[in-house]
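Trainee: I would like the atomic coordinates for the input below:
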Amino acid sequence: MAAAMSALAVAAGGLVSAAVIGAGPVLADHCDPAQATASPSAQQRQQDQNGQQDEDQQQQPDQQTQAPEEQNTAQQQPDDQQTADQQTGDQQTGDDQQGQQQEQQDQTGQGGGAAVLDPAASPEPEETASTFSRRGRQTRTPTPSPSPSQSQTQDPDDQGTGSPSPSASPTATDEHDECLDLGPFVEDFVNIRQVQSVQQDARTGRNGSRGTFVSQCGTNRNGHNNPDNFIVAPGVSNGAHHLHDYVGNLSTDGFSTDESLAAAGTTCRQGDLSTYFWPVLRDRKVDVNTDDPDGNVGQVLRARSVTLQFRGNATSRVVAMPRFLRLITGDAKAATNGTANARAGWSCTGFQNRISPDKYTLCPRGSQVLRILDFPSCWDGQNTDSANHRTHVVFPGQGGACPQGTRAIPALRMTLAYTVPAGPSYAVDAFPEQKHNPVTDHADFANVMPDRLMQSVVSCINRGRRC
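Mentor: A predicted model of the protein is given here:
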């Protein structure tokens, strides 16, 4: 009997340890950042601590035999335990009431609105044995992975509770965590309420241009995706090593030319043949694309909305972009290159004054994740491209004025909105060595607007209209 109780204690201890550290399932969702406590070094420290806890649990078999009962609320409990649970429930009810009062205060402070924007419970949601059991699997007995619809409709504030099946729970000895250092990590996420408010745009002066023009091109419902980039890697298939979403020009791939773009169709209105593209965002809780050699695993999340807005300059009027002008923003390799060219902007709907340049945002219930990508808008007046794809068009200075020798052109801002799975469990596609760092977010654009349409864009902006 003592031997059996000891064995049960070891199993229960392993289950708790796996639930906390996310010991390596084999499929894609063991790359779910919510399964990692932090970076690989932090995980190793957590494993060492859990190993010590397991030894202590083996020395106390009488206490550990109660672990399955504690994890399964459907089983009977001693009267004293039931009384304690009832007291805990009363306390939780009080906490819920306080949370509702806080939610009402938050809404009042924001001036109300249709969406309910209550804060996430924690920027780093607590992991449970249930969430690990649902996403992990043993080498011998796999468990079904969740469907994309399940993960995408989860409430960001609901972290999930429940009891795992002991037979479905892996242990550290069963598997090797292939994604231990794949990234992103829990420290790559931040609660949007912890992001400081910023003034995003320079104030427009008397001689500035206040108008805007929006090109409506859809959200890539036609599934135009490829891992190419004809701007930085022309003539190369899989030159980006990560998947791009495209809107606008229907022909864009690694072999696109000015002539092929001009002859193609478009998803944009008003005959805008321009091409707009960015790396996809993925739900890392879903076992899809598991064999990708670049580590871009998970279910692709299509943007719920895509806003392509051309804006003015704070100190001057704008001039027309030349046709076939090529622009890039951000640095796909900023995690290793440094942040000199990084331009990532992560936010949430309802919190657009809070933009994180280097962390994925965790948004409250009713709010969507935003990617805000601003492009350079000070053109050298001569070139449609340059050797590094940056020096021919640069960003305005801190006050919004373009540097001497350059002219202000319509400034493109992409705003992409997503419904993402609950918790720190999504990531942007990236080069493998970048470890899905949020600072690597970037986007590309090539102007293929007919000249007449570009003149309309310039006129709208300079006249202060919204088109």
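Trainee: Only C-alpha atoms from now on, for both contacts and neighbour counts.
Mentor: Will do.
Trainee: before we move on, which element is residue 329 in?
Mentor: Secondary structure here is read from DSSP states H and E; on that basis residue 329 sits in strand 326-330.
Trainee: Packing partners of that strand?
Mentor: If you count contacts as 3 or more CA pairs under 8 Å, 6 or more residues apart in numbering; DSSP states H and E, strand 326-330 packs onto strand 369-374, strand 442-446.
Trainee: quick one more, to check against the first:
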Amino acid sequence: MKLHSRALSAFLVSVACAVTAAAGLGLTTLTAQASPDSGTSGASAHMSMDHSQVAPVAGGDDPDGDGYIPAVPQVTGVTPSWNNPPDRYFHEFQANCAVSRTAPDDPIVFAGRPGASHNHTFMGNTTTDAFSTTASLSGGGTACKAPGDLSGYWMPTLYNGSRPVLPTGPQVIYYKTGVTDYTSVRPFPKGLRFVVGSPTQTAAEFRAHKGWVEGWECGDSFKNVEFPANCPAGTQLNIRMQAPSCWDGKNLDTPDHKAHMAYPVVKPGTNDNVCPADHPVALPMIEFKMAFPVSGDMSQVRLSSGAGHTFHYDFFNAWDDRTLNALVEHCIKGGLQCNARGYDETHPAAGAVLGPDYRLP
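Mentor: Alright, predicted model coming up:
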């Protein structure tokens, strides 16, 4: 493993954080009962470290430890599409995925370093941990309705005081188009991973984030940067956040876990969204829509990463290629509003992509 001096220093810091975090949390098993981060734990002490400061560890999908994971094959010779196909109000499908576990792991930011992260709530793949790779996820199980979705999805764990508040049942993860030419969208390459937002972002940065939709919501309270002071009894705390959907075509990951992805830009002189020239490949736009069963006095509600404005999430693609391709072709490129089976109730003649068991026929 070759590490430059700056990378080596960051690596040593992260190792120290991992040891302190494990000791401070008293970790013995990585399950949904993992202890919350305390204000003095090692996990909280290092959670403000920017993702770009974390030195990659050699192994798994990144054998040389430089933080770059090249796509094989790379997608070259692509120019962003400026076409404007027939207008369709919807071009999406849902991945409905339930919580599988919680753990102070992050196989993207702290790959190979169990206990080094603030606590995360994992959805989708049931095997996701600090050592997860494309191969391990592809061989794992899933808490998604569609067995072909073996991807890992995770976000900081929400707490009410010391009690973790986990979303119940399958959560809605939309796969949409972020560009006007929805017919140009391609499936994710296997092994693509990225982080949306940051635990170190300020409240102003969170509000101005290109993935912002309506912030934290409950009852009639919307567009909150921080958690509302009170939510009507029986309501849920909700958040939606959109991911970048333009890819450089070269890397499945980069050292900051963001540079290989970009948000669409507006085509000059129009209202059309197009991919920028340096990230020309249009991919599905993921949108998290999370619902947390907590209401009433919200003064003790927090994220494992800090205040409400530190919300962020991670995505690691391990879809079965044929299943993902079929859903993208039928629902996104077909201009439909599909459920997790790839069926649009308003266009029944178009049929469904998946069978009653959510598998390809």
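Trainee: about what we covered before: okay, the strand holding residue 329 of structure 1 sits on what stretch of structure 2?
Mentor: In the comparison with structure 2, strand 326-330 of structure 1 aligns to the range 193-197 (TM-score structural alignment).
Trainee: With stretch 6-19 of structure 1 instead?
Mentor: Mapped onto structure 2 with TM-score structural alignment as the criterion, stretch 6-19 of structure 1 occupies no residues.
Trainee: any idea how far that stretch is from the chain center?
Mentor: When distances are taken as CA atoms, centre = their mean, to the nearest Å, stretch 6-19 of structure 1 is centred 33 Å away from the chain's centroid.
Trainee: Repeat that for stretch 371-391 of structure 1.
Mentor: Relative to the centre of its chain, stretch 371-391 of structure 1 is centred 25 Å away, using CA atoms, centre = their mean.
Trainee: okay, and it goes to which residues in structure 2?
Mentor: Across structure 2, the stretch matching stretch 371-391 of structure 1 (TM-score structural alignment) is residues 239-259.
Trainee: Buried residues, stretch 226-239 of structure 2. List them.
Mentor: Of the residues in stretch 226-239 of structure 2, those buried by neighbour count under the rule 16 or more other CA atoms under 10 Å are 226, 227, 228, 231, 235, 236, 237, 238, 239.
Trainee: and those as TSV, adding distance to residue 205 of structure 2?
Mentor: Formatted as TSV, the entries for the buried residues of stretch 226-239 of structure 2 read as follows, by distance: CA to CA, whole Å:
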residue	distance to residue 205 of structure 2
226	12
227	16
228	18
231	24
235	27
236	25
237	21
238	19
239	16
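Trainee: Out of those residues, which two are the most distant from each other?
Mentor: The distance between the two most remote of those (CA to CA) is 16.9 Å, for 226 and 235.
Trainee: And the match of stretch 371-391 of structure 1, end to end?
Mentor: Criterion CA to CA, to the nearest Å; first-to-last residue distance in stretch 239-259 of structure 2 is 24 Å.
Trainee: Please apply the same query to stretch 316-326 of structure 2.
Mentor: By CA to CA, the extent of stretch 316-326 of structure 2 from end to end equals 19 Å.
Trainee: Please report how far residue 159 of structure 2 lies from residue 275 of structure 2.
Mentor: Residue 159 of structure 2 sits at a distance of 37 Å from residue 275 of structure 2 (criterion: CA to CA).
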